[in-house]
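**Student:** Sequence isn't available, so here's the structure alone:
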């Protein structure tokens, strides 16, 4: 005789998953001493040196991997010597990788992990994302989450002291700041200029029906040139009135009250950009951004954007979903975890011609640490989202 189990079927929700995932905490350098693999990048921002300046004298690692960008090579050299010299002094093996190549990043990390795994069953990794691009963050995390090895991961993030435009500049002339964000010229004051390339991330090819309707999840920055090029590559008619349900916008909301204006600034940039795709004379005119096609996610809370992306993917099944991630660095962590759980989504990146270091950021602000004791456990948690569970009664 077969005994049947009785109970209540419950779906494991994204909110339950977020409870099980760790929160970020303020960085304490005394906790950071020994790692098997450290991954970082060389950038021109002051915060590129935050970890080097904050790490304790006892810090040691076996392998250090330094990502180097093709963009702004001359400006990046200002910090390069300090970063490379630090790791040459505190690691046994130091190597470099092209930070703009997902395949090269993945190959190099896997080679290092294979070497370490010859002697260790549990590998401790440390990832400084302070000057890492969304492309680099997603590529590193895809590689680590794809590994069958037992990995632990600590993620370090340093905020800048100031962002551009500064609050006084924006509030004195918001129209000028919005116009700059929409401009496509190469004049010096712009935060970034031009678009050198638009590429799919080979590590996130997605899998969806060719006949599916395109659906874009846009996580914009504070300039529209690169996002505009990505939209054109997906579908030049994507934002037309006949495709009003084909795009969802996720805006970054800073945690600090003093920076909340940046969300309104970002939203105003996108609203002005979308005006050229709408006709206000139409009887059916609707504002370009509504609660149905946009939301805000905290720039320091990776769980918020993780939840948003899972819900968007699940509510747009059968569509060709593309994510264009240009948000905050900690948001990129949430994007990577969402993509692990919903691999049907693809990722598109756009590289600028150049950044303007004088209009990017200044100083080193608060420093944060996110600790995943076991990546295997993180994978288990996010993979369960949406699954049915039987609760005995």
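**Tutor:** Right, received. Where do you want to start? Predicted model only: the values in this text are computed from it and were never measured.
**Student:** Please count neighbours and contacts with C-alpha atoms only from this point.
**Tutor:** Noted.
**Student:** Spell out the residue ranges of the helices in the stretch 1-150 of the chain.
**Tutor:** When assigned using DSSP state H, counting those that start in this stretch, the helices of the stretch 1-150 of the chain occupy the ranges 14-20, 50-54, 73-90, 102-117, 134-146.
**Student:** Against residue 357, how distant is residue 74?
**Tutor:** 11 Å (Cα to Cα, to the nearest Å).
**Student:** Please apply the same query to residue 370.
**Tutor:** Counting by Cα to Cα, the gap from residue 370 to residue 357 is 27 Å.
**Student:** follow-up on the earlier one: which of residue 74 and residue 357 has more neighbours?
**Tutor:** Using other Cα atoms under 10 Å as the criterion, residue 74 and residue 357 rank with residue 357 on top: 18 against 10.
**Student:** Does that one touch residue 45 like I think?
**Tutor:** Yes. Assessed by Cα atoms under 8 Å, residue 357 is found in contact with residue 45 at 7.2 Å.
**Student:** And the helices in the stretch 151-300 of the chain, which stretches?
**Tutor:** Taking DSSP H, counting those that start in this stretch, the helices of the stretch 151-300 of the chain run over residues 167-172, 174-182, 225-234, 261-274.
**Student:** Make TSV out of the ones you listed and add distance to residue 38 and mean neighbour count.
**Tutor:** Output for the helices of the stretch 151-300 of the chain, formatted as TSV (distance: least, Cα to Cα, whole Å; neighbours: other Cα atoms under 10 Å):
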stretch	distance to residue 38	mean neighbour count
helix 167-172	35	13
helix 174-182	35	18
helix 225-234	30	19
helix 261-274	32	18
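**Student:** Nearest to residue 8, out of these?
**Tutor:** If you check each of these against residue 8 by Cα to Cα, helix 261-274 wins as the nearest, at 41.8 Å.
**Student:** and the closest one with helix 225-234, angle?
**Tutor:** Per axes from the mean of the first three to the mean of the last three Cα atoms, to 10 degrees, the angle that helix 261-274 makes with helix 225-234 is 40 degrees.
**Student:** which helices and strands does helix 261-274 pack with?
**Tutor:** Judged by 3 or more Cα pairs under 8 Å, 6 or more residues apart in numbering; DSSP states H and E, helix 261-274 is in contact with helix 174-182, strand 247-253.
**Student:** closest to residue 41 out of those?
**Tutor:** With Cα to Cα as the criterion, residue 41 lies closest to strand 247-253 of these, at 23.0 Å.
**Student:** Next one for the comparison:
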């Protein structure tokens, strides 16, 4: 006997991999069908995974790429020699890719196209540890235009600034001083050219906000979408407040609310900064609630793994828009220190992932 069944998101997410502690044995050896992507940043963890892979010396990737930023170039350069030494052990050929300019999406698309071959699926191993949300979301979107075998690596920082002691000592500066904290100013705000969304119905705006420890960029994004939202964000913004992975960092929940002036009467959702599936679940619940009455834009300034969840959710609902904001400069000494753990997410075939996500809401007959 058969019954009609609607496929639910939870069923699909159960088929997606968890983040597991990285072990060299878990990652397939990188050969001529593989590329490795690293990020040249100023944080200690920029080197953690590349150096670990280089230490084992059993990789011969077709090519290695390292993303570079136009901001903080002097700070980032301090890790360059060590990163290139590690990359030389992973592949005989490596090159830089500027990832925060307007031509990055097309440049990256051309790179992936050139690395494809007809005989096997390209394996893309990407270390996202120091990748900011804008290039990460753009890169994932482009990778989904191809059928690649996608493997995500992530180094979790041991110390995130501000620490609890720094927050308690200088709370007023973090809340009120624009030049204080993890980033300074806003250099530009722009709608993502790769995530334009669909505004055919001329609906009012609802913004899904992933805030960070500095409010300037979120305010700039809200103002860019609609100046009235920036002035009165309580009705048209939903705040996706990050719940830290480690219990000792949970004080940051209240801190980020205070910095961004998120009051109890404002719409908010608590989502993990670590579990990318939790981000998808949180987005989906709010999407189901508001999709008929609003055009929805995401302001994606949360964690790296939240960005992975956002990227996958957008594959389900491409009528969503995204708007990015780039700071004038990051405060290199007030970001993160060291690495406490390395993590691995073997996502697999992007074509298969997209197929699974497209199944949500489909009707099928099941035997009972």
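**Tutor:** Thanks, I have it. Every value quoted in this text rests on a predicted model; they were computed, and no experiment measured them.
**Student:** re earlier: can I get the helices and strands packed on helix 261-274 of structure 1 in a markdown table with distance to residue 6 of structure 1?
**Tutor:** A markdown table is the format used below for these (distance: least, Cα to Cα, whole Å):
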| stretch | distance to residue 6 of structure 1 |
| --- | --- |
| helix 174-182 | 59 |
| strand 247-253 | 41 |
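**Student:** and residue 109 of structure 1, which of these is closest to it?
**Tutor:** Nearest of these to residue 109 of structure 1, taken as Cα to Cα: strand 247-253 at 29.8 Å.
**Student:** related to what we said a few turns ago, compare the helices of the stretch 1-150 of structure 1 and report which one is nearest to residue 65 of structure 1.
**Tutor:** The closest of these to residue 65 of structure 1 is helix 102-117. By Cα to Cα, the value is 8.0 Å.
**Student:** Same question for that closest one: list its buried residues.
**Tutor:** Residues of helix 102-117 of structure 1 classed as buried: 102, 105, 106, 108, 109, 110, 112, 113, 116 (neighbour count, 16 or more other Cα atoms under 10 Å).
**Student:** could the helices of the stretch 151-300 of structure 1 go into a markdown table alongside distance to residue 196 of structure 1?
**Tutor:** Compiled in a markdown table, those are given as follows (distance: least, Cα to Cα, whole Å):
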| stretch | distance to residue 196 of structure 1 |
| --- | --- |
| helix 167-172 | 28 |
| helix 174-182 | 17 |
| helix 225-234 | 9 |
| helix 261-274 | 21 |
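**Student:** Checking my notes, residue 339 of structure 2 in a strand, right?
**Tutor:** Yes. Checked against DSSP: H, G, I helix; E, B strand; the rest coil, residue 339 of structure 2 lies within a strand.
**Student:** What lines up with it in structure 1?
**Tutor:** When structure 1 is aligned by TM-score structural alignment, residue 339 of structure 2 is paired with residue 364.
**Student:** Double-check its match against residue 157; I have them as touching.
**Tutor:** No. Residue 364 of structure 1 lies out of contact with residue 157 (Cα under 8 Å); the separation is 10.4 Å.
**Student:** out of those two, which sits in the more crowded spot?
**Tutor:** residue 157 (27 against 18).
**Student:** Going by the alignment, that one corresponds to which residue in structure 2?
**Tutor:** Checking TM-score structural alignment: residue 157 of structure 1 goes with residue 154.
**Student:** quick one: its match and residue 346 touch, right?
**Tutor:** No. Under the criterion of Cα under 8 Å, residue 154 of structure 2 is not in contact with residue 346, lying 11.5 Å apart.
**Student:** so of the helices of the stretch 1-150 of structure 1, which one's packed in deepest?
**Tutor:** helix 134-146 (a mean of 21; mean count of other Cα atoms under 10 Å).
**Student:** Where in structure 1 does stretch 269-282 of structure 2 fall?
**Tutor:** So stretch 269-282 of structure 2 sits over residues 295-308 in structure 1, by TM-score structural alignment.
**Student:** residue contacts, the residue nearest to residue 158 of structure 1 when sequence neighbours are not counted?
**Tutor:** Leaving out its chain neighbours, the residue that sits closest to residue 158 of structure 1 by Cα to Cα, 6 or more residues apart in numbering is residue 367, at 4.3 Å. Residue 367 of structure 1 makes contact with 26, 27, 156, 157, 158, 159 under the criterion Cα atoms under 8 Å, 6 or more residues apart in numbering.
**Student:** before we move on, what about residue 308 of structure 2?
**Tutor:** Residue 308 of structure 2 neighbours (Cα under 8 Å, 6+ apart): 136, 137, 140, 276.
**Student:** got CSV for those, with distance to residue 82 of structure 2 too?
**Tutor:** Converted to CSV, those look like this (distance: Cα to Cα, whole Å):
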residue, distance to residue 82 of structure 2
136, 22
137, 26
140, 26
276, 30
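**Student:** Of the residues you listed, just say which sits nearest to residue 66 of structure 2.
**Tutor:** Nearest member of the contacts of residue 308 of structure 2 to residue 66 of structure 2, counting by Cα to Cα, is residue 136, at 12.6 Å.
**Student:** Check structure 1 and tell me which residue is nearest its centre.
**Tutor:** residue 332 (1.7 Å; Cα atoms, centre = their mean).
**Student:** C-terminal to the helix or strand encompassing that one, what's the next element?
**Tutor:** Secondary structure from DSSP states H and E places residue 332 of structure 1 in helix 329-341. Heading C-terminal from helix 329-341 of structure 1, the first helix or strand you meet, by DSSP H and E, is strand 346-355.
**Student:** mean deviation of that next one from structure 2?
**Tutor:** Superposed on structure 2, strand 346-355 of structure 1 shows a mean distance to its aligned partners of 0.7 Å (mean Cα distance after the TM-score superposition for structure 1).
**Student:** counting contacts, what elements does that strand pack onto?
**Tutor:** strand 192-200, helix 225-234, strand 320-325.
**Student:** Provide the aligned range in structure 2 for it.
**Tutor:** With TM-score structural alignment applied, strand 346-355 of structure 1 matches the range 321-330 in structure 2.
**Student:** Residues contacting that stretch, please?
**Tutor:** In contact with stretch 321-330 of structure 2 (Cα under 8 Å, 6+ apart) are residues 71-72, 134, 182-192, 195-198, 217-218, 220-221, 296-301.
**Student:** just the buried members of those?
**Tutor:** The buried subset of the contacts of stretch 321-330 of structure 2 (16+ other Cα under 10 Å) comprises 71-72, 134, 182-186, 189, 191-192, 195, 197, 217-218, 220-221, 296-301.
**Student:** This completes my enquiry, with thanks.
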